[in-house]
Every structure is written in structure tokens, then in C-alpha cells.
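J.: Sharing a model that was predicted from the sequence below.
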Amino acid sequence: MDARRGRLTALEYINGILCGDRVKLAQAITVIESELEADGELAERILEGVLPQSGKSRRLGITGVPGAGKSTFIDELGMHLLRDQGENVAVLSVDPSSQISGGSILGDKTRMTRLAAEDRAFIRPSPARGHLGGVARRTRETLLLCEAAGYRNVIVETVGVGQSETAVRSMTDFFLLLMAPGTGDELQGMKRGIMEMIDGMAINKADGDNRARADQARAEYESALHLFPAAADGWAPRVLTCSALSGEGVAEVWGMVLEHGAHMKSNGHLEERRRNQALDWMKELLATGLDEMFHRDQEVGRRLPVMVEEVRRGHISSFGAAREMLVLFHRRGRAAGAKE
């Protein structure tokens, strides 16, 4: 243990995670999310240690428009998994708070009250920190830690409908779009790109006076989805209705997820999707690593503010400034390599 920083050794974290120790899991995720260089090296060792035990979970991504009731739906779905299926679940969700504050302390635990009280559920609210659409920078790594800790089902929730869908789609097996009936402009306001990404849709709040409107919305979405070309994996996205408040239809939504998983396994597309996800992860790490190296360079740090001001004053084009900074960084990298 590194007493100076309050950190355990990589092996202590790894053993704790593999034994299902929730405290060690939470502590390891804190290391993963840390911006400290020393923690980055520790995080890499932890990930390498648990990676062979990951990849055995169902990965479900959930997005939806504001007011669709995502938190209530996830709470009910999680309870269905625990209560009716005898399984466990981990929920990774961006905390719906200001990017300035970096996220609240309680976060999703106050939005998913029943799951938060369950020993077989693990909820990790991650601060947005201004990252793409609110998806935490290390969500993918956190997912792997949860899998290694024995969580059979991992749910990743996005904030609203925005740019984060692509990131979540690249780390999950099934991507669910949650909608609410009766908003009036559902089809007009829905981005085509998101509709092309989904594996299924659920119209939530299909209860009481909303039931007829939910059925109407379902028919409209089914017609819209038929206009899209067939997916290469042979799966046709479905539209179901449910009520997270009463629980009606939630089991059917989960049944759709399971049927999709069986379909993808049978034709080999699940393995292919996972391989592509691993490649996406590598590209993301490369981009992040190069960005960090660039901004850590001392000469770049001295020159960059000057170039920013030059662009602002119109003395140099954005293209020219970027090219000059990249050339500077490249030359310094070659010089450092020559010294070694």
C-alpha cells in the first residue's frame, strides 16, 4: 500500500475485484478516473490484471429523451433482474449535475432508490467533467472492472439524446432507446443517426391515459424503423411499450434484450461487435494519450498560448497555427528519440 497517497497495490485491487469486494471495486474505479500520472500507471496494471476475467456480462446501453423516465425504468429493470431473474446488476450512469461542479455526491443513488439499497446492485454515478455528451472518460474501463467483479449485467445510461450515444453504442451489446408517449413531435425531433444505432425501443409511461398514445407512438416508430436498411447482423429493431411505474412490460423489454443476445451469439456477430469495440477502445486510448503528451510538452506549453492569441487576432489561420504546433511537437519528439 502507498500510504502517502492512500492507494493499495495493483494486486490488492485486482484480488479484491475478483473476489467481488464492492469497496475495492469502488476504490479501483476512483483510481481509473483519476487524472494523476501515478494513478494512470496503477490503473493500467489493474486493468491488465482483471481483463482476462471480463467480457462475460451482458452490456446494455440506454438512452432517451428528457422526461422518458430512464432512471425509473433502470430502477425497475434492475429490480426485475434481482427479484425475478436471481441475477445482479451494475449501473454506470453520468450524474445529472453541473459540469462546473463535476457531479454531485449522491447522484443516481437518489434517483434509483430501490437498487441503491440492494447488495447485488452496484451503482456508480460518474461526473461528466465536460466530456463528450456527458459520458465519463473512463466508463469503458469501469465496465470491465464491474464485469471482472462478477456483475452479470452492466447497464450504461447516457444523459439525454446527444453526442454520447456513439460512445455508449461502442461499448455495449444492446442499445435501447427509451421514449415517452404524447410529446407530439417524437419522429420529427429524433435524429436519424440515433435511430440507425438502436437495437430496440421502449415507449415508457404506457399506463392510465397514456396507454392509447403509447400504442400510437409504437405504431409510428415501427413504421419509421421499417424505412431503414436491414442491419448486417440480421436483427430487426423492435418497439415495445412498458410502464416503469407499474412494472408492466419491463420483463418483455428484457426478454427482447436476451433474444437479441442469443441471435447475435448464434451468427457470430456478438464476437465481431466485441472485437470492434476493443479496436474503438484502442483508438480512444491512442487519441487521449497523444493529447496528454502534446499538452505535457514544455515547449508546446510555452508556444500554444502565443498561437492561440495569434489566431484570435487574425494574424494566422487556424490551419496554419495547428500545423505549426504539430510540427513543433513532432520535431521535439524526434529530438527526444535521438537523445535516447
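T.: Alright, I've got the coordinates.
J.: can we go C-alpha only for contacts and neighbour counts from here?
T.: Will do.
J.: Give me the residue at the spatial middle of the protein.
T.: Residue closest to the average C-alpha location in the chain (CA atoms, centre = their mean): residue 168, at 4.1 Å.
J.: Now do it against residue 250, distance only.
T.: Separation of residue 168 from residue 250 (CA to CA, to the nearest Å): 21 Å.
J.: wait, what's in contact with the residue nearest to the centre of the chain?
T.: Residue 168 is in contact with 61, 135, 156, 158, counting by CA atoms under 8 Å, 6 or more residues apart in numbering.
J.: Could you identify the most distant pair in these?
T.: Between any two of the contacts of residue 168, the greatest separation by CA to CA is 11.6 Å, found for 61 and 135.
J.: what residues are shared contacts of those two?
T.: 158, 168.
J.: what comes up buried for the helix or strand harbouring residue 251?
T.: In this assignment (DSSP states H and E), residue 251 forms part of helix 250-266. Buried positions in helix 250-266, judged by neighbour count with 16 or more other CA atoms under 10 Å: 250, 251, 253, 256, 257, 260, 261, 263, 264.
J.: neighbours around the residue nearest to residue 142 when sequence neighbours are not counted, how many?
T.: Counting by CA to CA, 6 or more residues apart in numbering, residue 142 lies nearest to residue 29, which is 6.0 Å off, once chain neighbours are set aside. Neighbour count for residue 29, taken as other CA atoms under 10 Å: 23.
J.: Please compare the first structure with the one that follows:
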Amino acid sequence: MDIGTLAAQVIKGDRRALARAITLVESGRADHREQAADLLQRVGKAGRQALRIGLSGTPGVGKSTFIEAFGLMLTGQGNRVAVLAVDPSSTRSGGSILGDKTRMERLSRDPNAYIRPSPSQTHLGGVARRSREAVALCEAAGFDIVLIETVGVGQSETMVAEMADLFILLLAPAGGDELQGVKRGIMEIADIILVNKADGDLKSAAMRTCADYAGALRLLRRRPQDPEGFPKAATVSAIDETGIAGAWAEMRTLVDWRRAQGHWASRRAAQARFWFEEEVRLGLLAQLTAQPETRKMMADLGEKVGQGALTPAAAAQKLLSHLKSCR
């Protein structure tokens, strides 16, 4: 594979080249990782930036339905939209369904939209390990907006905030009271909370839930990257497609303010540093487990932990002390 040719095709907006590029960066093979690093360096020189929007919510809240309605509205306004959907992987087989295109049937046929499902594999935090690199490739391919849909695991789904400019949390009607809203973790990093399914018999429940969360948000400490009134809560209906245009207007207001105040650039820089450190940590761990002596010692210590001869903390300390003495 010629990386220079692939990079040029991605920058031209070739969808097949983009698919091949994302497959390359998702590979764990050592030679593919070297090629992926070269590819990302080349496409990064294009200097393109898209609005990155992370969307999270519990399973069944209607993330895919909302993304389809939201994406169609955006493409209708002339925007090119990429959707990176992360599917949970089985802890037994390691497989994923990857059925997001079937759940976004209308959007998948839109020529200005691109949908790419990816398995979460063993990565925690609601996103795949290489989602950030896939976002960079979509930016280089000329997409204006990149939507990152997380797996929907709940309060621990905070990693997406480290790769997005906006973090949108979708909630279901009657999903909790005001006390539920002040939970730390995913609540305190959300920029906008949208209560979905505000239609039919659930509309009144959605309005009450929105009011509860709006009150809870006022109890959270003000963040420097937020203007007055943010973060805020609103109701939407992905089925009736109501409230979505208003939510988009709120997102643009927040983005424009952050750009004007310098928070956009500083946040992008902080995210780049975060992922540099994350790559170093993961790389060191991979090198560590690749050494036969270390793998054997880990297996022996693990056996002792399983027998009750050592506590997990004591076994870990022994391994770390051994590694320190080997420097």
C-alpha cells in the first residue's frame, strides 16, 4: 500500500480511500501502526478542521434515531457529515454487530453523509481506541461535522470528551430526578443535555425530566469554557424531528463563543497532549507484555494471586520492583 497515494486520495474526499485509511489506523499490527502514523502525519498537513460532536446516552435512548434526524438536517443545510458509531464488542467472542447503517437507513443513502461503525474491542470509555485517528481522517477528507456516537454504557463514558469540541448527552423521559442530575462523571462534562422522545404520551414526562436536569445543572460549578446559561437542557423528538433545529442553534452559539474567547484552540491543544500521553502509556504497556520474561513473571504471580498466596497489590508491587531493577 502506497501511503502517499492513499493520503492524497483521502484529502480529495475519496470515500473508498477513507474507508481503507480508517481500517488501517484501526489495525493493531506493528507494520500497520507505522503506516498509520505516516498516513496521519501526511493528511494532517492539509490543516482541515471539522466540528467534532460527541453524543452519548444510555442504551435505548434513541441515539441512532437522533443522529439520523440531526444528520439529515445538517446535510440539508449543505454540510458534509461523518458519523463514527462505536458498537460494543462481546466479552466472550470479541465480535460486534456493527449494524448502525441499518438503523440510519435514510442517512446512509445521503451522498453528503458517511457512516462508519467500529467495534469498541476491549477499550473502555465508550469509544474505540482509534476513534480519535478516524476523526482526524474524516476531517482531512473534507467533512464539516463529525458525529461520534458512543456505545452507551452510562456514567463512565467520558473518553469521548477528550476528542470532541462539544459533548451532547441524550436522556430518556423519566430517566431520573434532580438528584440523579448532579451525579459527577458524565453529567459534569456535558455541554448540552437533550431529553429525547419528547412526543406523544411521553412529552409531558420529557418536559418534567428536562426541568429536573436544568435545575440540577444550575447546582454544578461554573466552567471557564462556558458562557452564561451553559450547560443547558432541552427537549427533542427524533421521531417528530422537533427541537433539533433549536439544539443545533444552541450548539453553534456555544462553539462561536468558545472560538471568540480562545477556548476552542486551547482545548484542541490540551486534547492533543492528552492523546500523546495516552499513546505513550499504551505503547509502554504493549512493550512490557511483549517481553517473554515479563509475561512469565506475570503468569507466575497471577497463579499465586489466584491461590491466595499473594494479594493483587503485593503481586503488582513485586512485578514493578523487578522492572525497576532491570533498568
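T.: Here it is on my side, so go on. Values in this document were obtained by computation on a predicted structure and should not be read as measured data.
J.: if we can go back for a sec, the residue nearest to residue 142 of the first structure and residue 65 of the first structure, how far apart?
T.: 28 Å.
J.: next one: residue 145 of the first structure
T.: Relative to residue 65 of the first structure, and taking CA to CA, residue 145 of the first structure is found at 29 Å.
J.: so what corresponds to residue 205 of the first structure in the second structure?
T.: Counting by TM-score structural alignment, residue 205 of the first structure lines up with residue 197 in the second structure.
J.: quick one, longest helix in the second structure?
T.: helix 263-290 (DSSP state H).
J.: The residue nearest to the centre of the first structure: helix or strand, and which one exactly?
T.: Per DSSP H and E: helix 164-169 holds residue 168 of the first structure.
J.: against the second structure, where does the helix or strand following that helix fall?
T.: Next helix or strand after helix 164-169 of the first structure toward the C-terminus (DSSP H and E): strand 174-179. Mapped onto the second structure using TM-score structural alignment, strand 174-179 of the first structure spans residues 166-171.
J.: Only the buried residues of the matching stretch, if you could.
T.: By neighbour count with 16+ other CA under 10 Å, stretch 166-171 of the second structure contains the buried residues 166, 167, 168, 169, 170, 171.
J.: Likewise for stretch 31-39 of the first structure?
T.: 31, 32, 33, 39.
J.: Tell me where the first structure has helices.
T.: For the first structure, helices defined by DSSP H occupy the ranges 10-18, 22-33, 37-50, 70-83, 113-116, 139-148, 164-169, 186-189, 192-197, 211-225, 250-266, 269-296, 298-313, 318-339.
J.: Give me the aligned partner of residue 9 of the second structure over in the first structure.
T.: Per TM-score structural alignment, residue 9 of the second structure is aligned with residue 16.
J.: Isn't its match up against residue 28?
T.: No: judged on CA atoms under 8 Å, residue 16 of the first structure makes no contact with residue 28 at a distance of 9.4 Å.
J.: okay, these two: which has more neighbours?
T.: Higher neighbour count among residue 16 of the first structure and residue 28: residue 28, with 27 against 17, using other CA under 10 Å.
J.: just checking, what residue in the second structure corresponds to that one?
T.: Match for residue 28 of the first structure (TM-score structural alignment): residue 21.
J.: surely its match meets residue 137?
T.: Yes: using CA under 8 Å, residue 21 of the second structure is in contact with residue 137, at 7.5 Å.
J.: Spell out which residues are contacts of both of these two.
T.: With contacts defined as CA under 8 Å, 6+ apart, the residues shared by residue 21 of the second structure and residue 137 are residue 10.
J.: between residue 145 and residue 65 of the first structure, which one's more packed in?
T.: The neighbour comparison of residue 145 of the first structure against residue 65 (other CA under 10 Å) goes to residue 145, with 28 against 18.
J.: what sits against the aligned residue in the second structure for the more buried one?
T.: Mapped onto the second structure by TM-score structural alignment, residue 145 of the first structure lines up with residue 137. With contacts defined as CA under 8 Å, 6+ apart, the neighbours of residue 137 of the second structure are 10, 18, 21, 22, 40, 43.
J.: change it to 7 Å
T.: residue 18 (CA atoms under 7 Å, 6 or more residues apart in numbering).
J.: Distance of it relative to residue 49 of the second structure?
T.: Where residue 49 of the second structure is concerned, residue 137 of the second structure sits at a distance of 10 Å (CA to CA).
J.: Next: residue 284 of the second structure.
T.: Distance of residue 284 of the second structure to residue 49 of the second structure, computed by CA to CA: 30 Å.
J.: okay, those two: which has more neighbours?
T.: Per other CA under 10 Å, whichever of residue 284 of the second structure and residue 49 has more neighbours is residue 49, with 18 against 12.
J.: Chain neighbours aside, what residue packs nearest to that one?
T.: Sequence neighbours aside, residue 139 is the residue nearest to residue 49 of the second structure in space, at 5.6 Å (criterion: CA to CA, 6+ apart).
J.: Do I have it right that that neighbour meets residue 47?
T.: No: if you go by CA atoms under 7 Å, residue 139 of the second structure and residue 47 don't touch, sitting 8.8 Å apart.
J.: So which of those two has more stuff around it?
T.: residue 139 (26 against 8).
J.: Identify the residues contacting the more buried one.
T.: Contacts of residue 139 of the second structure by CA under 7 Å, 6+ apart are 48, 49, 50.
J.: The last one and residue 257 of the second structure, how far apart?
T.: Translated: residue 50 of the second structure. 16 Å.
J.: and the equivalent of residue 286 of the first structure over in the second structure, how many neighbours does it have?
T.: Aligned counterpart of residue 286 of the first structure in the second structure: residue 280 (TM-score structural alignment). Using other CA under 10 Å, residue 280 of the second structure has 11 neighbouring residues.
J.: measure the equivalent of residue 257 of the first structure over in the second structure to residue 223 of the second structure for me?
T.: For residue 257 of the first structure, the aligned residue in the second structure is residue 251 (criterion: TM-score structural alignment). Here residue 251 of the second structure is placed at a distance of 16 Å from residue 223 of the second structure (CA to CA).
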